[in-house]
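In: one predicted model, sequence on top.
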Amino acid sequence: MLVFYATEFVLPLPPGHRFPMEKYRLLRDALAADAAFRLRQALPASDGELALAHTPAYIEAVQQGTLPAAAQREIGFPWSPAMVERARRSVGATVQAARAALLDAEGVAANIAGGTHHAYADKGGGFCVFNDAAVAARLMQAEWARRSPAARARTLRVAIIDLDVHQGNGTARIFRDDPTVFTLSLHGARNFPFRKEPSDLDVELPDGCGDDDYLTALEQALQELERRFEPDLALYLAGADPHEGDRLGRLKLTDDGMEARDRRVFEWLWQRRVPVAMAMAGGYGHDIATTVRVQRRTFAVALDYWRRWRAQRASRPAASPASPA
């Protein structure tokens, strides 16, 4: 299974900063120990790719370091060249994962980071500089149309299934008038961001929500998604922050509840043969090892379903020389 990372590009954060940057390297190292995962360093997203979801003025301000101090505070990171490079590569990792899943017929691929759903077209927020899911969705729509002439009759339909504990306000705003992208967010009702944007489907959860109530809400949300939308591609934000050990999440999902969440999403997509690119989104455990453990189990579930896609490809008869390319 292909996994894309940018862990060599680390932000120079001040002492005591609450963002757990080290989790990405720890997760990469854990995955590298399993030969089933094919790890690839992510390429940076270009200005043109970023411009599919972001305004040119914002892209330039990030690149040149001319963001006002208030804008930097809203993002939560001090500006540096490393911040820019890492933000570009975080987007690039999701783009590459989506391309592998959809266009290269991998079925399932992943970004160790990503899930930067608080970034709007013209600003960042909540540790999010550029919106990887938004860029990937629009770029895949363009590449799918170019690669498949028959697909030009309609636009690729993308479902963004956001199960980070925080509402995907930036993503919701970017796609609010776009019927080709369906935004679904399950999140803590009283958690950040305190000013939310309407997604196509928002499911608000109370503080302390546990496994049973969460999984019931997820099942109902997937049923509603199926009723209203038929995706060709999914982007899954598999945040670890609904876990009971997360210091920012305020929900109470156990390890088994988190695994059941992931398995339900992947099963729903597999039953419909919808390729999926996964991003890990948030995770702020009191103990960073807890976050990495939860994420590693998410990757184990994803690997199970990637193997199903691989088995399906292997069972197809080879094309004859007379068959169209």
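Out: Done, it's in. Every value quoted in this text rests on a predicted model; they were computed, and no experiment measured them. Numbers count the residues shown, from 1 in each chain.

In: switch to C-alpha atoms for all contacts and neighbour counts from now on
Out: Noted.

In: so which residues of the stretch 201-325 of the chain form helices?
Out: Using DSSP state H, counting those that start in this stretch, the helices of the stretch 201-325 of the chain run over 211-228, 255-271, 288-315.

In: comparison target below:
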Amino acid sequence: MEKYGKLRDLVSQLAGVYLKDAPAVTDTQILYAHDASYLIQVLQGSLSPQEQQEIGFPWSTQMVERSRRSAGATLAAAKIALQEGVAVNLAGGTHHAYRNKGSGFCVFNDSAIAARALQKEIHPKLKVAIVDLDVHQGNGTASILKNDPSIFTLSIHGENNFPFTKEVSDLDIGLPDGTGDESYLEALHQGLEKLGERFKPDFIIYLAGADPHEGDRLGKLSITKDGMRQRDVCVFQFGLDHQIPIAFSMAGGYGKEIQSTVDIHFQTIQTALQYQKRYA
């Protein structure tokens, strides 16, 4: 949790960045992606001990509020990106949350909520791609959106990492342990090329996890800090080339040294800022 405050402190010093408090998503917006029975459980604090254990932390009113605002920040970033090209949620990326349960430190699925909210509240025919580059597969996102042809899910992740039972995204690229920069970036180029060919999105939600980095405790991949920068460049350049707005979230990051995770997240934001200025 400490990384979020450290990241915000760094971002607040960047010229050209406007920080805004995260709004909370409404019950109606949560229900775009989640079952009513699950939402009631979360709001009332009636999750069983086993359900809380799967989420990874105990229920509290603060947990509910933070989960609302984490999802609300991704939606707010998405609405700003429609106007300005690029915007960021300094948290988010809660991609293990399913329609009817939380998992892996994720209560509400911010990407699925934001994608559906954009379609229901802004542009009903908007084609949204979720580009998930957290080292863990976006299993909850894939499950929630598996029968929705208007939203494309792309996940590039460690094949042998959590979750150990994978869901089926529209495009999954599972990488072996120890994958380095060259192989990773090649897989990303191929993934984005297939995304462009098969779907032609109008909007991208990008999960910019720091956990593919070689210094991550849970990542199992071997991507250097410069490789992480090149990863971000690939995504933002793809958006710029096709004039596709991008909202992105920080997603995972569990560095052996917390500052390394903060630095990678900050590098992503610096890279995004360079591209934001170039949108028409």
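Out: Perfect, I can see it now. Small disclaimer: the values here were computed from a predicted structure and weren't measured.

In: just give the TM-score of the two.
Out: The TM-score (TM-score structural alignment, normalised by the length of the second structure) is 0.99; 280 aligned residues with a C-alpha RMSD of 0.7 Å.

In: ok so, going back, for K196 of the first structure, find the nearest of the helices of the stretch 201-325 of the first structure.
Out: helix 211-228 (18.3 Å; C-alpha to C-alpha).

In: against the second structure, where does that closest one fall?
Out: With TM-score structural alignment applied, helix 211-228 of the first structure matches the range 181-198 in the second structure.

In: mind listing what's buried in that stretch?
Out: Going by neighbour count (16 or more other C-alpha atoms under 10 Å), the buried part of stretch 181-198 of the second structure is 181, 184-185, 187-189, 191-192, 195.

In: thinking again about what came up before, out of the helices of the stretch 201-325 of the first structure, flag the one nearest Y5 of the first structure.
Out: In terms of C-alpha to C-alpha, the element of the helices of the stretch 201-325 of the first structure nearest to Y5 of the first structure is helix 288-315, at 13.6 Å.

In: and the closest one, what's buried?
Out: So, applying 16+ other C-alpha under 10 Å, buried residues of helix 288-315 of the first structure: 288, 290-303, 305-307, 309.

In: dump the buried residues of stretch 181-198 of the second structure to TSV, plus distance to Y254 of the second structure.
Out: TSV is the format used below for these (distance: C-alpha to C-alpha, whole Å):
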residue	distance to Y254 of the second structure
D181	19
Y184	19
L185	21
A187	23
L188	22
H189	25
G191	25
L192	26
L195	28
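
In: make JSON lines out of the helices of the stretch 201-325 of the first structure and add distance to D178 of the first structure.
Out: Formatted as JSON lines, the helices of the stretch 201-325 of the first structure follow (distance: least, C-alpha to C-alpha, whole Å):
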{"stretch": "helix 211-228", "distance to D178 of the first structure": "14"}
{"stretch": "helix 255-271", "distance to D178 of the first structure": "22"}
{"stretch": "helix 288-315", "distance to D178 of the first structure": "28"}
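
In: looking at those helices, which is nearest to A136 of the first structure?
Out: helix 255-271 (18.1 Å).

In: so which elements touch that closest one?
Out: Applying 3 or more C-alpha pairs under 8 Å, 6 or more residues apart in numbering; DSSP states H and E, one finds that helix 255-271 of the first structure makes contact with helix 211-228, helix 288-315.

In: can you tell me how far the equivalent of Q53 of the second structure over in the first structure is from T55 of the first structure?
Out: Matched across to the first structure, Q53 of the second structure falls on R73, judged by TM-score structural alignment. Separation of R73 of the first structure from T55 of the first structure (C-alpha to C-alpha, to the nearest Å): 20 Å.

In: before we move on, what about G170 of the first structure?
Out: The value you get for G170 of the first structure to T55 of the first structure, if C-alpha to C-alpha is used, is 13 Å.

In: looking at these two, which is more packed in?
Out: G170 (28 against 14; other C-alpha atoms under 10 Å).

In: what span of the second structure lines up against the longest strand seen in the first structure?
Out: Longest strand in the first structure, counting residues (DSSP state E): strand 181-188. The aligned range for strand 181-188 of the first structure in the second structure is 151-158, by TM-score structural alignment.
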